[in-house]
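J.: just need the structure, nothing else, for what follows:
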Amino acid sequence: MGRLVLALCLAAAGLASVPSAARADDPVPVVVDQRFTTSDGVELQTTLTSSGPVAAKPTVVEFSPYGDNSQTLAVTPDYNYLLVQIRGTGDSDGGFDALGPQSQRDVVEVLQWACSQPFSDGRLALNGFSASAIVLYNSWHHELPCVKAAIMRSGTHELYRDLLVPGGILNLAPGAGVLAMIGAPALLQGADRLQRDPASSLDVLGGLFASGTGVLAHPSLDAWWAERGWRGDANDIPVLMLDGFYDVESRGAFQAFQALRADGAHLVMEGGHDGTPAGTDGGVGEAHAWLDHYVRGVDNGIEDTPEVSLVLAKGDRAAYLAGEHVRYDATDWPVPGTTWTELALATGKRLATAPDATRSTASYLTVPTLPTMSDVPTWSLLEAGGAKALTGALPLLGRTDAVAIDHLTGLTYTTAALSDDVALAGPVALDVPLATSTPGSGIWAILSDVAPNGSSHPLTVGRLSTSYPDLVPGRSLTDGGGAVVQPYGDYSAADRPRAGEMRRYQVELWPVGNVFRAGHRLRIQLVGTSLFSPLSLPALHTIRVGGADGARLRVPVLPGSDLASALR
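T.: You can find the predicted model right below:
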């Protein structure tokens, strides 16, 4: 089942191991299995795929936890491809360490070995998708020998923040899904392992169990998580990041680009786990050109293409996938010239350019919400894997029209209709004074595009546990006036509020990429956490609106757009 889900996700993302990069007259590929022994004696399964007889060529290396046949990029006959099954997964021995220090050390050792093998001409490249990208980001503080370039798609830059515990709220469904997808190939290949080394099966099972319990045992961002996140750049490797705005790990691509742009990184937002929008190839063409230029020295001009290329939706994810989108190119992220417009949550369900003159409060119950409506990053992954039949048959399930019944299951605030098109791209921040009846409850915010017919389409979400009100000093992104527009929360230790205590929370919503067309409206909704985050406690939340310190939403407006004018 895990491998089926992986295949569906890869196919949806346009990264399945198919011969799309090969030519009709190419020779039959040669596949060579070989075991590599690490410095601590653990054997890893590797598979080399070469077009025709094995010869010294530039070699693309991928470190995958998904077992046999999990290569995620088809390459031309100019390259060999080395798939390495991560320790404790697939047919590799040892214990899976949740992409921690042992797996990171293995990356370095395998690259050192591969660089000097007969199949390599000394030029290596890295490819990673999802987990195979995460282990590379986690390893970047090591010097990675012989690597000339890298392709990274839909991988987290910081595993805690980007995927498994965003906002200090356990993101259970993706975490459980990843473990299932890793565990299934390990079980399927268990027969080979039992014949070769029966004792290693206990290590594999123990590692998978320890990784799962490790996530639950570390709710705060502690040293265990620090070993499974970004720890600096010890390399000078040009990296191409590929992802999509609706992806379950989209924050990671933006943060990684910022960390590696000095090395010549490019960011292409054309889809990932969330599917490839029609009219694009999901960045596959850029990936091949990237390898050819930086590994083989081909003068194809890829280095002169825009550093940042964004495919923006036009109000609805389904329409975006069907081809209704617009491209926006830039030299950096956030896009230079972006301005953040502040919108106040106001009485009468209004989202306005000016706050109410007087203070008031509004309350809602944090009733668990349907993920199809409230958890667009996670649901986009499941839709790409086959769950689209549900929302396709019942489109209302994929909208936020009914996700909140004001003062009962949520609060809804909506702007007036826009008089002109407005393009938003960048991080979003919700600044909200809030009191909870239940310390440890979750703040959950949905940003949507409301069409003229009243249908409300989710674009991105923000999540924050009420146990984490603070920011890491100096790490948040601010606008020209000093307002925080991308909060960088401090999740190092829980600071639970007293019941009823009004505290200020700054909620990070993952970057939005959308053109709100004339006649459409912006909407922010505060609701209960998704059913995919079941450990967040139910509560009564009360927010402050109006006055100088009422709740605010800050949205990124691209150059050429004027949200304030469009709302006059």
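
J.: hey, let's count contacts and neighbours off CA atoms from now on
T.: Fine.

J.: tell me where the stretch 51-200 of the chain has strands.
T.: Here the stretch 51-200 of the chain has its strands, by DSSP state E, counting those that start in this stretch, at 57-64, 80-85, 120-129, 147-153.

J.: turn the ones you listed into CSV, including mean neighbour count and distance to residue 380.
T.: As requested, the strands of the stretch 51-200 of the chain are exported to CSV (neighbours: other Cα atoms under 10 Å; distance: least, Cα to Cα, whole Å):
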stretch, mean neighbour count, distance to residue 380
strand 57-64, 26, 22
strand 80-85, 26, 27
strand 120-129, 23, 16
strand 147-153, 26, 16
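
J.: can you put these in JSON lines and add distance to residue 91?
T.: Below are those laid out as JSON lines (distance: least, Cα to Cα, whole Å):
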{"stretch": "strand 57-64", "distance to residue 91": "11"}
{"stretch": "strand 80-85", "distance to residue 91": "7"}
{"stretch": "strand 120-129", "distance to residue 91": "19"}
{"stretch": "strand 147-153", "distance to residue 91": "24"}
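
J.: now show me the structure for the sequence below, then we'll compare the two:
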Amino acid sequence: MISQLKFPSHLPRHHIKRSSAMALAPEHVNPESIRTAYPSAWPQYPYNEAPPTPEQSEVRYSIYSELARRLRVRDGVELAYDVFRPFAPGEKFPALLSWSPYTRQLQGTLAPLGQNEAGLTEFWVPRGYAQVIADVRGSNDSSGAWDNFGPEEQLDLAEMIEFIAGQPWCNGKVGMVGCSYFGMSQLLAAEHQPVGLAAIFPYDAATDLYRDAYYHGGIYSAWGRFWFTSLMFLNHTGGRVADLSGFNNHFSRILSREDPFDCAYYQERSSGPSLHRVEVPTYFGCDWKFFGLHLRGSFMGWEGVPETTPKKMLIGPESRPRRPFGVYHGEALRWYDHHLKGMDSGVWEGAPINLYIQGEDTWRGESEWPLARTDWRKLYLSGDSLTENAGPAGERGYTVIPGTRATWRGEPKLVFRTEPFSSPTEITGPMALYLTAVSDQDDTDWFVFVRDESPDGSQRLLTRGMLRASHRELDPGKSEPWRPWHPHTSAEPVTPGEEIGYVIEIIPTCNLFKEGHRLKVEISSCDPDTDLIYTHEPLPRVVTNTIRTGQGGSYLLTPFIPR
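T.: Okay, the predicted model is just below:
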């Protein structure tokens, strides 16, 4: 029985030791040993110990490369791709497709760039998998105009998968590998159900371009500007892209806020509306720190993919390092060994969901999401406290003046805390802030930060939520008490001076608050610029906001987990 990746005997023992301590972040990850058959990237598994693996693909092949190949698709566009496959003439292997506009050439480097996300060829090919890395249309060496996840790009993706499945070196089964753009594309591919696609492993895969990426709670995110800058450096400055019109058109459309409401432009480029079409086995993954972009998508994906589709999910700690993408290759190998090679990898043993418990630094298996045993409690904003006893009615307020040093720091803000927990207390799940407030303007923004505060005052940001006041409309059919659904299809101005109720979605989290720690909530109407790519631009107006507290006022719906 093979219980872990089999490491060569010549490696020092510290390279191969696996115990319950594998759930703890290593003190140091050697960045020079990421692109190897035994990557040092952490974690590799969503478990406290290396999982039992009766059968596993062994390292036995050298890498044969076929570079700068081209596939002509239905409209004459040519897609550039590289093939890396085991050097074994006459043998057939499953293939893994990595698909993005991030340039094929970047993906084989150690560059710690956010777009180095295709996964590790050095890991997969020696174990008997072919990896195909392709440039989407209009990017790098591919012709045509970039489509930003759009319909043409999706059709290209389906064609590429069917083409790969028919290659003489392929056994007819195709999976996909990579995170972020690479992960989001996996869900879009599965929805088209191309012949040959047998399983996917979408890690860091947002499912809603409007809600997850460009507009959070209806508030424009700086993420788009930063992401487009990265795309520009990769594609505009290298002299390879023949037609830059696709990039320029989409850059202009997003950056000029041409579509401030949710619409067909976003939805046809998002997997969310068609997740019911995903039929191949799907393994979702993300980490708790990625609430600014991808974390919500993992949970929406888990919910949206049919129960009849074999699926698993892991939500872990922050990866070390984040890039190049090299984490969870050990678990993905178990997944693809089973679904693409028919091996008894043991990947379906145990719970379908594995969560990393922050604050405790352990993994735990679960059977559903949200957790069925959740003890939902209302923590009222009362005075400066978060408490189950609402207390007398009251109010607290602040005035925001845009363009000041205070607003750049995310201030002013209101702070509410629980009493120190008398024993370790777990909060795991989605949350919602039911806010009752009065504004003296016809619109404003609400930002909510949730933190773990220790007795010495140090703190960790766990998650956040936000909502533009004019986007407060709810869709009752899609909303849950713990996860409101805002259509974001129109703006409803606020009547100045009128008391308004808001339900603000807060991205799920998981944390064990140690004895003496507090749950801390901050509420403001501006986002600190120090959030960098995940900051948001405040409305350019002076506004005074007053929050109703105590009896009949605001509360946080909080998922306590019995222990």
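
J.: just to revisit the earlier point, and the strands of the stretch 51-200 of structure 1: which comes nearest residue 331 of structure 1?
T.: The minimum distance between residue 331 of structure 1 and the strands of the stretch 51-200 of structure 1 falls on strand 147-153, with 19.0 Å, by Cα to Cα.

J.: distance from that closest one to structure 2 after superposition?
T.: Average distance, strand 147-153 of structure 1 versus aligned residues of structure 2 after superposition (mean Cα distance after the TM-score superposition for structure 1): 0.9 Å.

J.: and that strand, what does it pack onto?
T.: strand 120-129, strand 239-243, helix 284-296 (3 or more Cα pairs under 8 Å, 6 or more residues apart in numbering; DSSP states H and E).

J.: redo these as CSV? Include distance to residue 88 of structure 1.
T.: Converted to CSV, those look like this (distance: least, Cα to Cα, whole Å):
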stretch, distance to residue 88 of structure 1
strand 120-129, 18
strand 239-243, 27
helix 284-296, 29
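
J.: select, out of those, the one closest to residue 200 of structure 1.
T.: Closest to residue 200 of structure 1 of those is strand 120-129 (Cα to Cα; 26.3 Å).

J.: corresponding residues in structure 2 for that closest one?
T.: Per the alignment by TM-score structural alignment, strand 120-129 of structure 1 matches residues 170-179 in structure 2.

J.: do you know which of the helices and strands packed on strand 147-153 of structure 1 lies nearest residue 185 of structure 1?
T.: In terms of Cα to Cα, the element of those nearest to residue 185 of structure 1 is strand 120-129, at 16.8 Å.

J.: against which helices or strands is the closest one packed?
T.: Here strand 120-129 of structure 1 is seen to pack against strand 57-64, helix 101-115, helix 131-139, strand 147-153, helix 284-296 when contacts are counted using 3+ Cα pairs under 8 Å, 6+ apart.

J.: for those, give me TSV that also has distance to residue 470 of structure 1.
T.: TSV is the format used below for those (distance: least, Cα to Cα, whole Å):
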stretch	distance to residue 470 of structure 1
strand 57-64	36
helix 101-115	29
helix 131-139	25
strand 147-153	31
helix 284-296	39
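
J.: please pull up the equivalent of residue 93 of structure 2 in structure 1.
T.: Counting by TM-score structural alignment, residue 93 of structure 2 lines up with residue 57 in structure 1.

J.: now the helices for structure 2?
T.: For structure 2, the helices defined by DSSP state H cover 121-124, 151-165, 181-192, 223-235, 245-255, 264-267, 295-304, 329-341, 405-408.

J.: report the contact partners of residue 380 of structure 2.
T.: The contact partners of residue 380 of structure 2, by Cα atoms under 8 Å, 6 or more residues apart in numbering, come to 386-390, 549-550, 553-556.

J.: if we go to 10 Å?
T.: With contacts defined as Cα atoms under 10 Å, 6 or more residues apart in numbering, the neighbours of residue 380 of structure 2 are 386-391, 416, 418, 433-435, 549-557.

J.: are any of these buried, and if so which?
T.: For the contacts of residue 380 of structure 2, a neighbour count by 16 or more other Cα atoms under 10 Å gives the buried set as 386-387, 390-391, 416, 418, 433-435, 549-551, 553-557.

J.: equivalent range in structure 2 for stretch 219-228 of structure 1?
T.: Taking TM-score structural alignment, stretch 219-228 of structure 1 hits residues 260-269 over in structure 2.

J.: now do that stretch: distance to the chain's middle.
T.: Mean-position distance between stretch 260-269 of structure 2 and its chain equals 19 Å (Cα atoms, centre = their mean, to the nearest Å).

J.: and for stretch 282-295 of structure 1?
T.: Relative to its chain's centre, stretch 282-295 of structure 1 lies at 21 Å (Cα atoms, centre = their mean).

J.: quick revisit: and the strands of the stretch 51-200 of structure 1: which comes nearest residue 541 of structure 1?
T.: Per Cα to Cα, nearest to residue 541 of structure 1 of these: strand 147-153, 37.3 Å.
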